[in-house]
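>>> sharing a model that was predicted from the sequence below.
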Amino acid sequence: MINKVTLVGRLGADPEIRTLSNGAMVAKFSLATSENYKDRAGEWQEDTQWHDVILWRNLAERAQQYLRKGSLVYLDGKLTHRKWQDKEGNPRKTTEVVASYFRLLDGKRDGDDSGSNPAPAETGAPASPGANKTDGDDLPF
């Protein structure tokens, strides 16, 4: 069985960073992916989907350092579902992508829109041994 998600999209806001009581860092952000298509009338339409993304520990630290609102990011991870209760005690369900790897694609860093100050190309820990492609491999698409 496989649970794998691959997304390329733009951050809707700067990552929210928290440090838990056990010292683990977690980052959360929304990622927008868009698809363009022609409708029945022949007009181009854009369908944008928003994905909640979670990064843990060293990935969260790197997200804090390099990711900003509008950053173009490639990421791999897995789809997860959580059940929880809101403040009023109502049951809620959340679907999230827990990322195991990300790569900054547009080179923006610290508000620099020129791309002249690129972040490291590869950022993340492999989900399995030998899966980290730090040798300059191209994206798998």
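All right, it came through fine.
>>> could you use CA atoms for every contact and neighbour count after this?
Fine.
>>> how about residues contacting stretch 74-91?
For stretch 74-91, contacts defined as CA atoms under 8 Å, 6 or more residues apart in numbering pick out 3-9, 92-105.
>>> now the buried members of those residues.
Taking 16 or more other CA atoms under 10 Å as the criterion, what is buried in the contacts of stretch 74-91 is 7-9, 96-105.
>>> next, the one to line up against it:
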Amino acid sequence: MSDHITLVGNVVGDPEERATRGGDPIAAFRLAVSERRFDRERGQWVDGHTNYYAVSVFGELGRNTLASLHKGERVIVAGRLRLREWETDVKRGVSADVAADAIGHDLRWGASTFRRTARSAAAADADSSNSSANDIAPGGDAWAVPGEAPADPRDDGATVAVAAAHESPALVEVGDTTPF
């Protein structure tokens, strides 16, 4: 059994690349989550107890994690929590492991830049086998609006024509912006 959990904390060390038995990549890192509270008597913020989580990230998300995260960065991790009991000759304990479903930088502490990665041919083939030809808009993008595909607004100097749902069409100039 696993529980869904969202954690906000600091990456303890640079993510390490590991592999499954089948050779698929895994990114693994430890996450420190500290309680921080305001002490009214002292009039200042104080750190409380710190919990440590072992985070495993699989597949394409794992590859992106290896390229994006570094020691000390503040991140938000959403995934499945699994408590694992362990024992050695000297002691025994419980480890909190998280299989991540989503990871992102905590933007309260800094700015981040998003860069879309190229999809692998295997991922594209898997997606196309799971959907019918009627589900995919012209241009091959399953998320595109049917009709003519607009220019990528992230390209320098791109102009995207937007047909308003009302009577007259309008042109909207889009500069160097990210749609997210």
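Sure, I can see it. Worth saying up front: this structure is predicted, and the values here are computed from it rather than measured.
>>> closest to residue 20 of the first structure among the buried ones among the contacts of stretch 74-91 of the first structure?
Taking CA to CA as the measure, residue 20 of the first structure lies nearest residue 98 of these, at 16.7 Å.
>>> which residues touch the closest one?
Counting by CA under 8 Å, 6+ apart, residue 98 of the first structure touches 53-55, 77-80.
>>> farthest pair in the buried ones among the contacts of stretch 74-91 of the first structure?
Applying CA to CA across these, the maximum distance is between 96 and 105, 21.6 Å.
>>> ok, which stretches of the second structure are helices?
In the second structure, helices defined by DSSP state H lie at 59-68, 121-129, listed in chain order.
>>> mean deviation of the first one from the first structure?
After superposition onto the first structure, helix 59-68 of the second structure sits on average 1.0 Å from its aligned residues (mean CA distance after the TM-score superposition for the first structure).
>>> contacts for that helix?
Here helix 59-68 of the second structure makes contact (CA under 8 Å, 6+ apart) with 15-17, 24-27, 56-57, 101-103.
>>> please check these and keep the buried ones.
15, 17, 25-27, 56-57, 101, 103.
>>> give the equivalent position in the first structure for residue 80 of the second structure.
Here residue 80 of the second structure is matched to residue 78 in the first structure, going by TM-score structural alignment.
>>> any idea how far residue 60 of the second structure is from residue 24 of the second structure?
10 Å (CA to CA, to the nearest Å).
>>> could you identify the most distant pair in the contacts of helix 59-68 of the second structure?
Most distant of those, by CA to CA, are 24 and 103, 18.9 Å apart.
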